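Chemist: need a structure here:
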Amino acid sequence: MIRKLIDKLINGRKGPRAAVRRKPKQYRASELGVRIDNVSQGALRTCETLQKAGHQAWIVGGGVRDLLLDLKPKDFDVATDATPDEVRALFRRSRIIGRRFQIVHVMHGREQIEVSTFRAIQEDAETDEHGRVLRDNVWGTQAEDAARRDFTINALYYDPVADLVLDYHDGVRDLKARTLRMIGDPTTRFREDPVRMLRVARFVAKLGFKVEPATKKPIAGLAPLVRNVPSARLFDEMLKLLTSGHAMACLHELRREGLHHGMLPMLDVILEQPDGESFVSIALARTDERVRSDRTISPGFLFATLLWEPVAARWRERVARGEPAIPALSDAIDSVIDEQGNRLAITRRFLADMREIWMMQPRFERRTGRSPWGLVEHLRFRAGYDFLLLRGQAGEVPDELCRWWTDFQGADAGQREALIAQAQAARAGAGAGAGGARKRRRRSGRKGRGEGGEGRAEIGEARDQSDPGQAA
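Modeler: This is a model prediction of the structure:
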């Protein structure tokens, strides 16, 4: 079956085999507007080292595309005729990773350059029942490597040493026309790697490109294949979508193409809410601002914002059933993470960050005794505080609570004591206004003070609230 399909592609005008016969167009990179000072030193040194050892070495993929669009590339990939073992031997700080698609990570300081060997077109590649390639470590020529790449705009090869760009598939033309075009037969190429459909959504949202009709046509029918993508790869691609600087636009594009099912449990809920009004909309807008201003993004914080609404909803349900607030929040977190873990392989480190950010939220409501002093020294305090501010902007917690913590973290010891006294007085006044029943509950059975005792008091108070997301 696979061989017949390959034969059909070879004989058809869109077949990748036929595309291999093309000679590349050559351009001076500087004449296309590429500035060498926008190329990272790590990428430049990687190419120079490989070339001095007698190998070909070209920057390829998104880095070249972004340079030609006068955008700052987030990372640089290098393609070479050297095998992974040969690359590994040339760079002391490098390691070979991957099984299905073996590559080398080369480190220059804190910068990581991904180096891949030119791949051959395989007529008998091992695939699963859906056509996804399972093993892909057969080396080939640069022309074959270009024909195997997904879109024409990603099949450009740039030699920063020689100031040369090679274009096998009219990628420069499509960049100028802002058109996204698949190399080869789109249906076959999407089956080989369904992640390519997610990239379509990202490029349309991020770059404002239009999709060539033949490339767009099969996506709706093939969208369910995304569910067969390994969860780790799906997580990586989802992270690229969310840190593209156009996160909400990417999510809307996913839904337009029917690619969102099963990726995030609450994605439909997010997209049905008016832009700019929901907690997630506000959080993604802030993420986009950070990306565009070239500031760092924490994946743990980002996914904490994306999954907060189902966590908060289940937290409210448990508290309404009479469960103590802190254990109820912990159980809600466990249920959401377990459900999500079946789809996106969020790494343990990020999961730990998410849990800490979430579990800090009820602690921000404790503003008496020693609790604020301990919280402000927490390793993840800044992330938890930023999360609180997002909740405040979305109307989940009072502005007064956010202002109090803004003042507290920047205050000296005396000012902090005054703020705690102010919060204590306000709490006492609220308790008096609530009547004797609330006062009796606060006095029940507690002999000691300190953070542990206050924590029990706050839990008891939270149980009286219909919404644990609202500050006391």
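Chemist: switch to C-alpha atoms for all contacts and neighbour counts from now on
Modeler: Fine.
Chemist: shouldn't Gly395 be within a strand?
Modeler: No. Read with DSSP: H, G, I helix; E, B strand; the rest coil, Gly395 is coil and lies in no strand.
Chemist: could you report the distance from it to Pro362?
Modeler: For Gly395, the distance to Pro362 equals 16 Å [CA to CA, to the nearest Å].
Chemist: I have a second one here; can you model it like the first so I can compare?
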Amino acid sequence: MTETPTSIALEPRIVARAEHGISRKDISPNALRVLYRLREAGFQAYLVGGAVRDLLIGLHPKDFDVATDATPEQVRALFRNCRLIGRRFRLAHVVFGREIIEVATFRANAAGDDGDRETGDDGRIVRDNVYGSIEDDAVRRDFTANALYYAIEDFSVRDYVGGYDDVIGRTMRLIGDPVERYREDPVRMLRAVRLAAKLGFKISAEAAGPIPELAHLLSGAPPARLFDECLKMFLAGHAEKSFLLLEAHGLLPALFPETAKALATNRSGALRRMLLQGLRNTDERIAADKPVTPAFLFAALLWPAYCRELAVMQKSGVDPLVAQQRAADRVTLHQAQRIALPRRFSLPMQEIWLLQPRFGQRVRKRVMRLLSHPRFRAAFDFLELRASATSEVAEDLAFWRDAQKQVPDELADRLAPKTPPRHDIDGEEGEGDTAGDTGPRKRRRRRRRNGAAPGGNDGSDA
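Modeler: As a prediction, the model looks like this:
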């Protein structure tokens, strides 16, 4: 099947219940309630999209979406537990406790009298609320695998665009002209990668071909939307596959430009090995139903960029402590122009980076202070990740792994301070050579200069 609008047959293929493996027992009871109530009110209603696709290949969907010819206002009139959302796409959310059944009205590509559609100068769709028939709705969906409709009245699957065969053949194929569809919504390129990684599908040659030359269009996508897409891509158990597909299809420089540049110039390959190991670890934690945090994920994804920026600053003579913070700030700021990383994740991410040099310290007070740091565990896990790619931090890893097993008092007795006072990353002064000095130090009184402010600050360094 070629990917042109003229090749799409609008006569549906009806896949009878006996020919597919979808059972109502695998469908959310709340989704079934919505389907039956819409049908009883005289409207068409189908389970649609990813849920149908996943059920066909034996997966268990988390979300169940419904498509209908009822308008959002008509849906709201039927369900007291319904709210309407969205401007670009007007949708009805029917809320059942923690589960939300999303109900969308059939949409059409051509503008009509019962809705509105707006396209930007670059071809992106900025508003799409033109309603139509189920045939119209099928044609305007992105991939054939997502354009399948499960009918509750006879338990059949309705296929208007060849999606059933593509699901069985494990293929992601675009509906319509790929270049036009990507220009309408550049994030479709990321969706192709994410779904291919999640489902183990291949992206058809026609859909994959234009991606490298159109990847730059992602710079025009809303950064907040790209952040959400990254979470779906990297925190769903298929992070490593997603990353490899981003690389293979030329999307990595568009999404993480500085990381891509750093990986390309890292001749040893250690940064790439570490990053891939971090993504594998994330996948393993998700498979084991363990918690994961975007802060640690982005710390791994942007670590190559941070290392490159830090090396550039140190080469130019910037003080190491200043260079560390400045490099962290610059990488975060530059990445935020592409992906809107919230501060609740970017600040812990930076802390994980900035704590890494402290693992090379063996002075008693600094060791005890680092062990009590609220971000110690995440930073130590990151040290372990670094050690998986290079032997340079093996000694540090062994020390801190052992330090965590020690009783604090015994560990303190083992550590004799050997370094002269110097300022730590957080500006606190370290301890000197006096092994027995564990109490508070007596503050030295500074003599006031004539005309100087209390404390000796005359404002010259303000």
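Chemist: show me which positions of stretch 218-234 of structure 2 end up buried.
Modeler: Of the residues in stretch 218-234 of structure 2, those buried by neighbour count under the rule 16 or more other CA atoms under 10 Å are 218, 221, 223-224, 226-227, 229-230, 232-234.
Chemist: same thing with stretch 130-150 of structure 1?
Modeler: 131-133, 136-137, 139, 141-150.
Chemist: what segments of structure 2 are strands?
Modeler: Residue ranges of the strands in structure 2, as given by DSSP state E, are 13-15, 45-48, 65-68, 82-85, 91-96, 99-105, 117-119, 125-128, 148-151, 156-159, 171-172, 202-203.
Chemist: who wins for proximity to Gln404 of structure 2 among those strands?
Modeler: Of all the strands of structure 2, it is strand 99-105 that lies closest to Gln404 of structure 2, at 41.7 Å by CA to CA.
Chemist: for that closest one, give me the average deviation versus structure 1.
Modeler: Following superposition, strand 99-105 of structure 2 is found to deviate from structure 1 by 3.6 Å on average (mean CA distance after the TM-score superposition for structure 1).
Chemist: which helices and strands sit right next to that strand?
Modeler: For strand 99-105 of structure 2, the elements it packs on are helix 29-40, strand 65-68, helix 72-78, strand 91-96, judged by 3 or more CA pairs under 8 Å, 6 or more residues apart in numbering; DSSP states H and E.
Chemist: for the buried residues of stretch 130-150 of structure 1, which one is nearest Asn11 of structure 1?
Modeler: Nearest to Asn11 of structure 1, judged by CA to CA, of the buried residues of stretch 130-150 of structure 1 is Ala147 at 15.1 Å.
Chemist: can you tell me what the closest one aligns to in structure 2?
Modeler: Aligned by TM-score structural alignment, Ala147 of structure 1 pairs with Val139 of structure 2.
Chemist: ok, its match - contacts?
Modeler: Contact partners of Val139 of structure 2, counting by CA atoms under 8 Å, 6 or more residues apart in numbering, are 5, 8, 108, 147, 160-161, 175-176.
Chemist: make it 10 Å
Modeler: 5, 8-10, 107-109, 147, 160-161, 175-176 (CA atoms under 10 Å, 6 or more residues apart in numbering).
Chemist: which one of the residues you listed sits in the busiest neighbourhood?
Modeler: The most crowded member of the contacts of Val139 of structure 2, judged by other CA atoms under 10 Å, is Val161 (31 neighbours).
Chemist: Gly269 of structure 2: what's its closest spatial neighbour, skipping adjacent residues?
Modeler: Nearest residue to Gly269 of structure 2 in three dimensions, chain neighbours excluded: Leu263, at 7.3 Å (CA to CA, 6 or more residues apart in numbering).
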